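[1] model this:
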Amino acid sequence: MNVSGKGNSATGALIVYPSGASQPTSVALRYRTATFLHNMVFAKVGADGKIKVTNTGSAPVKINLDVLGYTPGGIGNSSGSTYVPLSSTQILTNQFLGALANHELTVLGQGGVPSSDVEAVAVNVRATSTSTGALRVYAAGETLPLDATIDYSSAAGQNLAVVKLGTNGKINLHNQGLFSAKIWVDVVGYFTKSGPDPPTVGSSRRTWRRTSASPRGRRTPSPCPGRPVLPPRASNRSLSASTRSAPSLERSVSTRRAPPTPACRHSASTPTPPPPAPPWPS
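    Alright, predicted model coming up:
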């Protein structure tokens, strides 16, 4: 699951843990106010099928939770893909990516990844620019996802991502920014293909907002779709994993898809660029 957050007026941290369990001291994400920060986590689900997210900051925070996949439960369960870790190898170095441009990166056969029978890869992605923007990493040939892999600025943004392989074993890197950016990609592992395709199901996000006019514990719909706001100081919210449907890692690791939008400018090397996602409200 990709966790991202941006503080309304103060910095803080988010803790993610199973519903019904004691709150741990480990932090899933430390957020700032300037831009959204991202971190990919593996989150255990509670007995009720839910996870909890706690904001330890002194002010509200806007968050996104994007499901990337899941692992089958049960001791000794042999179904699903196998994750193969690799020594980190850089497969894209200082790649220039223009405003609203797209770059297709071949992953099969690179950095220790086999040339076949690979379903998805785990990559560290880093981006920097002279301005703010977002980078979306997803399977080549698929629709541009709504969620960003990282939000970047003049200070480099970085995140681990699990990305399904698309057409010809490639992944897309799309610069959702009005200025150029420089991109680095390191591959750290891959998922093997296994078994028949699971049913494809869509992902969803819950949205809520707590305001000063609302009674304690009551939440009204957020004016920013897809970006819930957690209240400050040790407040938490139970999130049902069952409502955040995502394809299983038994066969694929899928990303969220955005509704069709007009085409954008792109690099000459890309014959069919994806459309830009609608900008998030600040």
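[2] C-alpha from now on. contacts and neighbour counts both.
    Fine.
[3] in the stretch 51-200 of the chain, which spans are strands?
    Assigned by DSSP state E, counting those that start in this stretch, the stretch 51-200 of the chain shows strands spanning 61-66, 83-97, 102-106, 118-129, 133-139, 150-152, 157-164, 170-176, 181-192.
[4] Could you save the ones you listed as CSV and add columns showing mean neighbour count and distance to G112?
    Listed next are those as CSV, based on neighbours: other Cα atoms under 10 Å; distance: least, Cα to Cα, whole Å:
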stretch, mean neighbour count, distance to G112
strand 61-66, 24, 28
strand 83-97, 15, 7
strand 102-106, 22, 13
strand 118-129, 23, 11
strand 133-139, 25, 19
strand 150-152, 25, 25
strand 157-164, 23, 16
strand 170-176, 25, 15
strand 181-192, 22, 8
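[5] out of those strands, which comes closest to V41?
    strand 157-164 (8.9 Å; Cα to Cα).
[6] what's the closest one packed up against?
    strand 37-40, strand 118-129, strand 133-139, strand 150-152 (3 or more Cα pairs under 8 Å, 6 or more residues apart in numbering; DSSP states H and E).
[7] quick one on the thing from earlier: among the strands of the stretch 51-200 of the chain, which comes closest to A13?
    When the strands of the stretch 51-200 of the chain are compared by Cα to Cα, strand 61-66 sits nearest A13, at 9.2 Å.
[8] For the comparison step, fold the sequence that follows:
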Amino acid sequence: MRLTRSRLAKGAALLATAVVAGTTISSTAQAVSGVSPVPSGTYLFTAKIQNDLGACSAALVDPTWVVTTTDCLTSGGQPVVVGPPTRPTTVTVGRTDLTATGGHVMAVTALVPHPSRNVVLAQLERPATGVTPISLGAAATAGEQLMAAGFGRTATEWVPDKLHAGAFAVTGIGNTTVTIDGSDTATSLCKGDAGGPLVRVSSGAPQLVALHDRSWQGGCLSETETRRTATEVRVDDLGSWISQNTRNSYVALSPAGALLDTRSGVGATAGPRTGAVTTDFQALGVAGVPATGVTAVLVDVTAIRPTTAAYLTVFPQGSPRPATSSLNASPGETISTTQVVKVGPDGRLSVYHQGGSTNVLVDVRGYFTNSGGGGLVAVPHTRVVDTRSGTGTTTGTIPTNGSRTFTLTGGVIPAGASNALLDVAVVDAVSGGYLNAYATGGAADPTSVMDYAGGVTSQGLSVKLSSAGQVTFVNRGPAVHLVISLEGYIAASPAEGADLRLTQAIQVVDTRANGGAPLKTKGELFLNLTGANGIPLNAMDGALISVTTISPTTNGYLTVEPDGIFAYTNPGGPVVKNPSVSNFTAGHLARTTMVVTKVGRDTGQIGDGKPGVIRILNVSSGTVHVVVTLHGWFNKPAGRAN
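    As a prediction, the model looks like this:
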């Protein structure tokens, strides 16, 4: 039977209702002409989603994600693409009475459409604290009575401000659809209900079975149609897809494993890469990384003794190659960097090489997943170790094959953190070498966590901590000093931190562009990481960026910090508040490092900076060009003070 009203239209509307109490859903429905809203405090997982095209309904399936139908967020058959919404979109959730003040009203920061169904996930700017997400239930069965909820039109109200729900009988189950009929209970789905949940109650807990898709709209205000049947789009079998796209907690691997090693042929054909060439390699299902449920990996990328200056760029296979490099190497040196990279649709990554003959090594140190792991927290950059002065350790270099143990928790990183996010600077190296790092007391990890060159090399790292918050570094090179600053940490569980919001690599600034000038001595660069990148103001608490320093004229370093109040009365220029990240040496072509940083937030306090803005300061007596790329961001963890 062809449905003449093929889709539930957007717009303020809702459906005829049944009364519910708590999590118990009654199968007794009132007539459409006698619609009653749901009791206060019930169906809080049902949301209203709205943009300039109109309004629909949705369901909270994760503290920071709702699911709805794709048609709700587009018009004219235009596809919904992965990433920030093309028009401002908001979600109201945890509030069954739209005139009340409870619950949350939040911006949508990203959309993930299903590849083959009329289903889309919408990411919220922060967790919907106090609202329990609805879990997925089993497939519907013929004759079963299920409840439908939504903020759509009723029989008597064009724009209702209260949530309603009603009982429907299941009349058929298809591969991707469920048909339902509200005739026996005088209920109907109306305009504005599209995307709302079809719910079963099992052991007192609601379960999501399907979303409202198409309806005859019999009994709805201003409709002459009498049929009350509707077609729902199934979501009961989309658990893996929803999980894979809604949580990005970090799981560290110990030891790390090689995804690509062109010296031995691991991951791809053996042999150095020369000229401009792209090498594809597997990232999922190898080296300890699960085959499913992984959205990104944290890798160490190493260029090994290039014959001329060279650079590498790592990116998801099948995606456009980013404009910026992941790693730059000078002739003859072995150098590494750390990067978080989204995984391509086939579970593969690509590395592009440009330059002289170079072997390439890519080790995976951890991955982001919906299962287990821990959430991320950015902290003010804090110097905790300096072997030159004895800060956090004994004074003196770490000799060849020597080790040193550091305690990193107890200050800005709380006890119980599973991993620390660091900037590590190797100082006074007379030649190249590398470092191992492992949780103190655990099995040693023989893989390199950082390859360094002569002089000073700094790199952003993630290191695993023991239960006592300790990490042991082993030096596989000449005697060197270590200087370590904290940038963030991985909490013990996903609930204790924020999930990483992955982006395609977005170049925020390149000071060389359009004939731009380098940063001068004590020169400042203020960057807005939200705005043009589609991230709502004040949604971001921390960011994951890569910083590349190019053609420095003298030795020096950068500081990266959230926008705020800075002192400018010093005759020597702005006061340096933060420890170094990205140390550079005169004559180096380029150096790239991963940085985790807090960003400006408007908390209503004196001294707040501009939301989403960071400051980069050149602490040197010369000039340096800077390239900054955004790889991901995370919001304020639930329950944590501003």
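[9] And the TM-score between them?
    TM-score for the superposed chains, counting by TM-score structural alignment, normalised by the length of structure 1: 0.62, backed by 187 aligned residues with a Cα RMSD of 1.9 Å.
[10] ok so, going back, for A101 of structure 1, which of the helices and strands packed on strand 157-164 of structure 1 is the nearest?
    The nearest among those, by Cα to Cα, is strand 133-139 at 10.1 Å.
[11] Mean deviation, that closest one versus structure 2?
    Average distance, strand 133-139 of structure 1 versus aligned residues of structure 2 after superposition (mean Cα distance after the TM-score superposition for structure 1): 1.9 Å.
[12] Which positions in structure 2 sit opposite that strand in the alignment?
    Aligned using TM-score structural alignment, strand 133-139 of structure 1 spans residues 433-439 in structure 2.
[13] Can you tell me what sits against that stretch?
    Stretch 433-439 of structure 2 is contacted from outside by 254, 444-453, 463-466, 470-478, using Cα atoms under 8 Å, 6 or more residues apart in numbering.
[14] One more: stretch 169-184 of structure 1?
    Against stretch 169-184 of structure 1 from outside (Cα under 8 Å, 6+ apart): 90-108, 125-140, 163-165, 276-277.
[15] Looking at structure 1, name the residue matched to D451 of structure 2.
    So, by TM-score structural alignment, D451 of structure 2 is matched to D151.
[16] from what I can see that match touches T132, true?
    Yes. With contact defined as Cα atoms under 8 Å, D151 of structure 1 counts as touching T132 (7.3 Å).
[17] roughly how far apart are the equivalent of L361 of structure 2 over in structure 1 and S22 of structure 1?
    Under the alignment (TM-score structural alignment), L361 of structure 2 pairs with N64 of structure 1. Note on N64 of structure 1: its distance to S22 of structure 1, by Cα to Cα, to the nearest Å, is 23 Å.
[18] for A99 of structure 1, same thing?
    For A99 of structure 1, the distance to S22 of structure 1 - Cα to Cα - is 45 Å.
[19] neighbour-wise, which of the two wins?
    Taking other Cα atoms under 10 Å, A99 of structure 1 and S22 do not tie; A99 has more neighbours (19 against 8).
[20] Any idea how many residues pack against the aligned partner of S330 of structure 2 in structure 1?
    In structure 1, the residue matched to S330 of structure 2 (TM-score structural alignment) is R32. The local packing of R32 of structure 1 (other Cα under 10 Å) involves 18 other residues.
[21] The residue nearest to R32 of structure 1 when sequence neighbours are not counted: neighbouring residues, count only.
    Among residues not flanking R32 of structure 1 along the chain, T11 sits closest, at 4.6 Å (Cα to Cα, 6 or more residues apart in numbering). Using other Cα under 10 Å, T11 of structure 1 has 19 neighbouring residues.
[22] again with the one 10 residues further on
    As a burial measure, A21 of structure 1 scores 12 neighbours (other Cα under 10 Å).
[23] What does it correspond to in structure 2?
    Using TM-score structural alignment, A21 of structure 1 sits opposite S319 in structure 2.
[24] Its match: what secondary structure?
    Under DSSP: H, G, I helix; E, B strand; the rest coil, S319 of structure 2 falls in the coil class.
[25] which residue sits closest to it, ignoring its sequence neighbours?
    Nearest non-adjacent residue to S319 of structure 2, counting by Cα to Cα, 6+ apart: G344, 7.3 Å away.
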